[in-house]
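Engineer: Sequence isn't available, so here's the structure alone:
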């Protein structure tokens, strides 16, 4: 089903284009080639090394006492072998130093476009300013790209910004769906807004709106036990659990000059990735 989901397909294509060696470039479901090349001895060795107590993390959220959680863990995971935490496998990823593009042809009415740049890991100090940029450009009806491309120019059917931060890498991207004949104009409009942000930064009102949007988004994310457990689980893997108040305070500390500096550092037209899925413009 995932192979038929155009949004999932374009993010898979983006990952394999922005990264050349990093494991994140491979789809979660794996590949037939990978399965065919898998040696039983390698699989067994990996399992014995990685599936151990010191390399496991369990996040629990809900109406349950800590003592009961410990008892359940002892009952359910008693057979898990003891072993130390394992460091991530080392990756030598060459920095992106030029534009990269990729296209996957599909006979569909609309074309999806995803264009973005490498940014930073979850622990990097620039992550907070990138979150502000994400909201100023493409989150909500008042965002710059939504107003320009959707409301004014009517060039896209949908548009939003995306940030992803992992243990050692990250990216910022703009995702949109449009008529294939509009691809060139849409891509240029996105780049124009990047350049505008690099020149002018954000206004005081935009900065405050972005901070308010972040706080509201975080509050909504924490509405279910599953969501809270997921958030704490990811943060636990990084050995730094951040509370709601701490996360909001981190974004509140972002200043206008922080946004300008980060925009100039990462929104570069010399090193970006653009991928499309669907039909290309008729020539």
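Structural biologist: Sure thing, it's come through. Bear in mind the structure is a predicted one, so any value in this text is a computation, not a measurement. Numbers count the residues shown, from 1 in each chain.

Engineer: From here on, just use CA atoms for contacts and neighbour counts.
Structural biologist: Will do.

Engineer: three-state assignment of the closest residue to residue 226 other than its chain neighbours?
Structural biologist: Among residues not flanking residue 226 along the chain, residue 61 sits closest, at 7.1 Å (CA to CA, 6 or more residues apart in numbering). Following DSSP: H, G, I helix; E, B strand; the rest coil, residue 61 is assigned to coil.

Engineer: same check, this time on residue 260
Structural biologist: helix.

Engineer: thinking again about what came up before, run a quick check on the residue nearest to residue 226 versus residue 225, I expect a contact.
Structural biologist: Yes: the criterion here is CA atoms under 8 Å, and residue 61 meets it with residue 225 at 5.3 Å.

Engineer: Put this next to the first one:
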């Protein structure tokens, strides 16, 4: 439930156009974090469209019907503004951070960028070359490629297994007409969410968006196909030039819409989210196998992932995987202690609260909750959910999210398939 104070600070309005506007007024700030988000991402692409949402996000900044790409950059920076974009598996958007006094011109610029992209042929040709270099950089970065391969193992052939950037092959097929039609079909008023956090007037933002954000009136949301359950498998990329191996292991879990996400977050922290965690203590402190070891949780609209990754000398690959599996087996038998739970709970809550000192983090949080849950979740509601947790609630998840030692895996390094076969 919202507190009376939060009811004053956080407001949400669905405009007559269908655009959702959310603000959190923080009058003690002199700046605004502002974003225009679309409930559409890489998972919504067909096989032939892989990477098109990411390309469109790039093209938003390559000129509008009124300004060139250079003019956009100069205008934004002349106002002391940092403006950028992102594409994820389930959403796309642009965001900016600026002084409150520049609200009007920057909000208008952001609306112009997404309302009237020029999608000029010459800019499109150049930007495809830029993204091709981005794809190659991601593929050559062992850690990025490790995660790309992990999601491929987990989800392929579902589009959740595709890289957000797509492939160079699909990228080079996109024509202006294809990009324009994709934009008009998927980036609609009812798919749009505008969020502003900082020294900002809700009423002023609503008026500005209603006037300046001109989008198509396509249906708000195409149905999504839920990923099907798969038998654990692996993806490997042999890199003979490396001396280390980059290893990721994961289990499918429930989605962001499941209330057990709070318990899972604490479980993740206790498993591998801090220096006192089980995996950090075992692999780094006790056995000296790794420098980097961590666990993570990624929750989506209709699925989720609990994962582990570590980096070690390729000769210690088997020892590292075995240590992880052994520690997880012990955990299933021993369960987390009350002391471990208390430590992980405090660390999890502190991480959330410390992050909220950044208005951009608050903006992203509001946008994510609206996209995935279609509602506002206040800080008080979040903390209350964590405070209701018990060690039993966390331990009850263990047989569900870590029922056995059969993990999806990905590896990048000087390994061969025979090195992974003992774990499958």
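Structural biologist: Good, I have the coordinates. Keep in mind that this is a model prediction, so the values were computed, not measured.

Engineer: quick one, what contacts the residue nearest to residue 226 of the first structure?
Structural biologist: Applying CA atoms under 8 Å, 6 or more residues apart in numbering to residue 61 of the first structure gives the contacts 225, 226, 228, 229.

Engineer: one more time with 7 Å
Structural biologist: Each residue near residue 61 of the first structure by CA atoms under 7 Å, 6 or more residues apart in numbering is listed here: 225, 228, 229.

Engineer: Just the ones of the residues you listed in helices?
Structural biologist: 225, 228, 229 (DSSP state H).

Engineer: Same list (those residues) but as a markdown table, adding distance to residue 2 of the first structure.
Structural biologist: Compiled in a markdown table, these are given as follows (distance: CA to CA, whole Å):
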| residue | distance to residue 2 of the first structure |
| --- | --- |
| 225 | 26 |
| 228 | 25 |
| 229 | 25 |
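
Engineer: Pick the one among those closest to residue 207 of the first structure.
Structural biologist: For these, the minimum distance to residue 207 of the first structure (CA to CA) is 26.5 Å, reached by residue 228.

Engineer: The closest one -> the second structure?
Structural biologist: Alignment note: residue 228 of the first structure maps to residue 362 in the second structure; criterion TM-score structural alignment.

Engineer: Let me see the contact set for that match.
Structural biologist: residue 356.

Engineer: Let's see that with 8 Å instead.
Structural biologist: 197, 355, 356.

Engineer: Make a markdown table out of the residues you listed and add distance to residue 396 of the second structure.
Structural biologist: Below are the contacts of residue 362 of the second structure laid out as a markdown table (distance: CA to CA, whole Å):
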| residue | distance to residue 396 of the second structure |
| --- | --- |
| 197 | 37 |
| 355 | 28 |
| 356 | 29 |
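
Engineer: tell me which of the residues you listed are still there in the first structure?
Structural biologist: Among these, the contacts conserved in the first structure (both residues aligned by TM-score structural alignment, their matches' CA atoms under 8 Å) are 197, 355, 356.

Engineer: show me where the second structure has strands.
Structural biologist: With DSSP state E, the ranges of strands along the second structure come out as 10-14, 20-25, 31-38, 82-87, 92-99, 192-198, 234-238, 244-253, 292-299, 304-313, 408-413.

Engineer: Residue 388 of the second structure is nearest to which of the ones you listed?
Structural biologist: Per CA to CA, nearest to residue 388 of the second structure of these: strand 292-299, 20.5 Å.

Engineer: tell me the average deviation of that closest one from the first structure after fitting.
Structural biologist: Following the fit onto the first structure, the mean deviation recorded for strand 292-299 of the second structure is 0.5 Å by mean CA distance after the TM-score superposition for the first structure.

Engineer: Onto which residues of the first structure does that strand map?
Structural biologist: By TM-score structural alignment, strand 292-299 of the second structure lines up with residues 158-165 in the first structure.

Engineer: What does residue 68 of the first structure correspond to in the second structure?
Structural biologist: Match for residue 68 of the first structure (TM-score structural alignment): residue 204.

Engineer: To clarify, my last question referred to residue 204 of the first structure.
Structural biologist: Using TM-score structural alignment, residue 204 of the first structure pairs with residue 338 in the second structure.

Engineer: any idea how far residue 392 of the second structure is from that match?
Structural biologist: 9 Å (CA to CA, to the nearest Å).

Engineer: same check, this time on residue 349 of the second structure
Structural biologist: Relative to residue 392 of the second structure, and taking CA to CA, residue 349 of the second structure is found at 18 Å.

Engineer: Could you list the buried residues of stretch 254-273 of the second structure?
Structural biologist: 254-257, 260-273 (16 or more other CA atoms under 10 Å).

Engineer: Where in the first structure does it fall?
Structural biologist: Under TM-score structural alignment, the match for stretch 254-273 of the second structure is residues 120-139.

Engineer: before we move on, what about stretch 391-401 of the second structure?
Structural biologist: Using TM-score structural alignment, the partner range for stretch 391-401 of the second structure is residues 256-266.

Engineer: how close does the matching stretch sit to the second structure?
Structural biologist: Mean for stretch 256-266 of the first structure is 1.8 Å (mean CA distance after the TM-score superposition for the first structure).

Engineer: coming back round to it: the residue nearest to residue 226 of the first structure and residue 229 of the first structure, how far apart?
Structural biologist: Going from residue 61 of the first structure to residue 229 of the first structure by CA to CA gives 5 Å.

Engineer: what do you get for residue 147 of the first structure?
Structural biologist: Residue 147 of the first structure is 35 Å from residue 229 of the first structure, by CA to CA.

Engineer: Tell me how many other residues crowd residue 314 of the second structure.
Structural biologist: Applying other CA atoms under 10 Å, we find 19 residues neighbouring residue 314 of the second structure.

Engineer: same check, this time on residue 300 of the second structure
Structural biologist: 18.

Engineer: can you check residue 62 of the first structure too?
Structural biologist: Residue 62 of the first structure is flanked by 10 other residues according to other CA under 10 Å.

Engineer: Please list all residues in contact with it.
Structural biologist: The contact partners of residue 62 of the first structure, by CA under 8 Å, 6+ apart, come to residue 225.

Engineer: List the buried residues in stretch 330-350 of the second structure.
Structural biologist: Per 16+ other CA under 10 Å, stretch 330-350 of the second structure contains these buried residues: 331-332, 335-336, 340-345, 347-349.

Engineer: would TSV of those residues with distance to residue 404 of the second structure be doable?
Structural biologist: Formatted as TSV, these follow (distance: CA to CA, whole Å):
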residue	distance to residue 404 of the second structure
331	11
332	9
335	14
336	17
340	22
341	22
342	25
343	25
344	23
345	25
347	27
348	25
349	29
